[in-house]
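Engineer: What follows is a protein structure lacking sequence information:
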């Protein structure tokens, strides 16, 4: 099959340029919206660690992971949670590419992880053209509240990202970064 014959979903998953305005991708996003709606509106004692539709949607869930409500993800299928990972209230993960969250990693409230990079040309952007780059958080990472992680970033194990930081480049293991853009302390 040539690149031209690939579906927009296949292009997205392959890390190629694709149109996010594709009907099949919209079906996938609607499934995710339904799952996060159930998760976000269930009583906490009935929901447990996460709503059942959300648990069915996510790509991988380790043991004893907890996602507080409200939560949002764009597809869910590309999200992988390691054992004992914790996502506090208000986290947003736009997982058009793989997002891997390591074991023991904690995300503070309102952390945002973005995988899509939109076309810079306004004509192409209006066509919904984007490319998705993976985001990886190693084991035992702590992301402070309100931090933003942009497409293609890897944060090494045991690293800390200060609250409100904007992470624009990889973070070495065991490093603490703060600011906009985030830099080592």
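Structural biologist: Nice, I can see it. This structure is a prediction, so every number in the text was calculated from the model and none was measured. Numbers count the residues shown, from 1 in each chain.

Engineer: CA only for contacts and neighbour counts going forward, please
Structural biologist: OK.

Engineer: what about the helices in this structure?
Structural biologist: 8-14, 23-41, 44-47, 52-57, 122-126 (DSSP state H).

Engineer: And the fourth one, what does it pack against?
Structural biologist: Meaning helix 52-57. Applying 3 or more Cα pairs under 8 Å, 6 or more residues apart in numbering; DSSP states H and E, one finds that helix 52-57 contacts helix 23-41.

Engineer: got another, please set it beside the one above:
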């Protein structure tokens, strides 16, 4: 099994630089070089940054916007859907795959991590790691400072509150908050009439079925 296969297998593997083969080393530094260019671009260089993102990520939709700075381990393990927006300081620890659906919004200072280390200190001392993929559904909003941990799935349409630490799966159509992140309530008819407590939306919003 190659190092890349081990990275995506969920099994323990040696993640030290000495264990990385030539091909992975090349991928690692290609990502770092591209993100250096991305993060040092001029504010109006929107198309330039978009072109870089299409080189960094495994796949993207037609519309993608990420505010610099952006940090990623590999980039090539991140899959982004249509109409994706992320505010500044998004960190992607994409040692395994990160799948992000359509119409996803991410607030500042969010971390999405697939990489983890064993609790056993002797194994950590030997640079052992394991990785679990993250799945984020369509129409998800992730609040500022949230941490999405390895192996988590977030269902379609859900909202993750600011500062939440998501350690377990979150179902579709809910508001979830806290550390550890828990479901606070379902998204209901009230949310289609009011956008903030008693503030009315003022126009009709068609609710998706399912």
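Structural biologist: Looks like it arrived, so ask away. Quick caveat, the model's predicted, so the values are computed rather than measured.

Engineer: picking up where we left off before, closest one to residue 141 of the first structure among the helices of the first structure?
Structural biologist: The closest of these to residue 141 of the first structure is helix 52-57. By Cα to Cα, the value is 22.2 Å.

Engineer: How about residues contacting the closest one?
Structural biologist: Around helix 52-57 of the first structure, the neighbours that count as contacts under Cα atoms under 8 Å, 6 or more residues apart in numbering are 32, 34-36, 38-39, 61, 76-77.

Engineer: Report the two of those separated the most.
Structural biologist: The largest separation in these, counting by Cα to Cα, is between 34 and 61 at 18.6 Å.

Engineer: Between these two, which has more neighbouring residues?
Structural biologist: residue 61 (19 against 13; other Cα atoms under 10 Å).

Engineer: The more buried one and residue 85 touch, don't they?
Structural biologist: No. Assessed by Cα atoms under 8 Å, residue 61 of the first structure is found out of contact with residue 85, at 9.1 Å.

Engineer: any idea how far residue 74 of the first structure lies from residue 12 of the first structure?
Structural biologist: Here the distance between residue 74 of the first structure and residue 12 of the first structure works out to 13 Å (Cα to Cα, to the nearest Å).

Engineer: Which neighbours do these two have in common?
Structural biologist: residue 96.

Engineer: So what does residue 141 of the first structure match up with in the second structure?
Structural biologist: Residue 141 of the first structure maps onto residue 140 in the second structure, with residues paired by TM-score structural alignment.

Engineer: So that match sits against residue 157, correct?
Structural biologist: Yes. Using Cα under 8 Å, residue 140 of the second structure is in contact with residue 157, at 4.8 Å.

Engineer: So which residue is dead centre in the second structure?
Structural biologist: residue 112 (4.1 Å; Cα atoms, centre = their mean).

Engineer: so what's the residue lying closest to it once chain neighbours are set aside up against?
Structural biologist: Closest residue to residue 112 of the second structure apart from its sequence neighbours, by Cα to Cα, 6 or more residues apart in numbering: residue 148 at 4.7 Å. Going by Cα under 8 Å, 6+ apart, residue 148 of the second structure touches 110-113, 165-167.

Engineer: let's see 7 Å
Structural biologist: Neighbouring residues of residue 148 of the second structure by Cα atoms under 7 Å, 6 or more residues apart in numbering: 111-113, 165-167.
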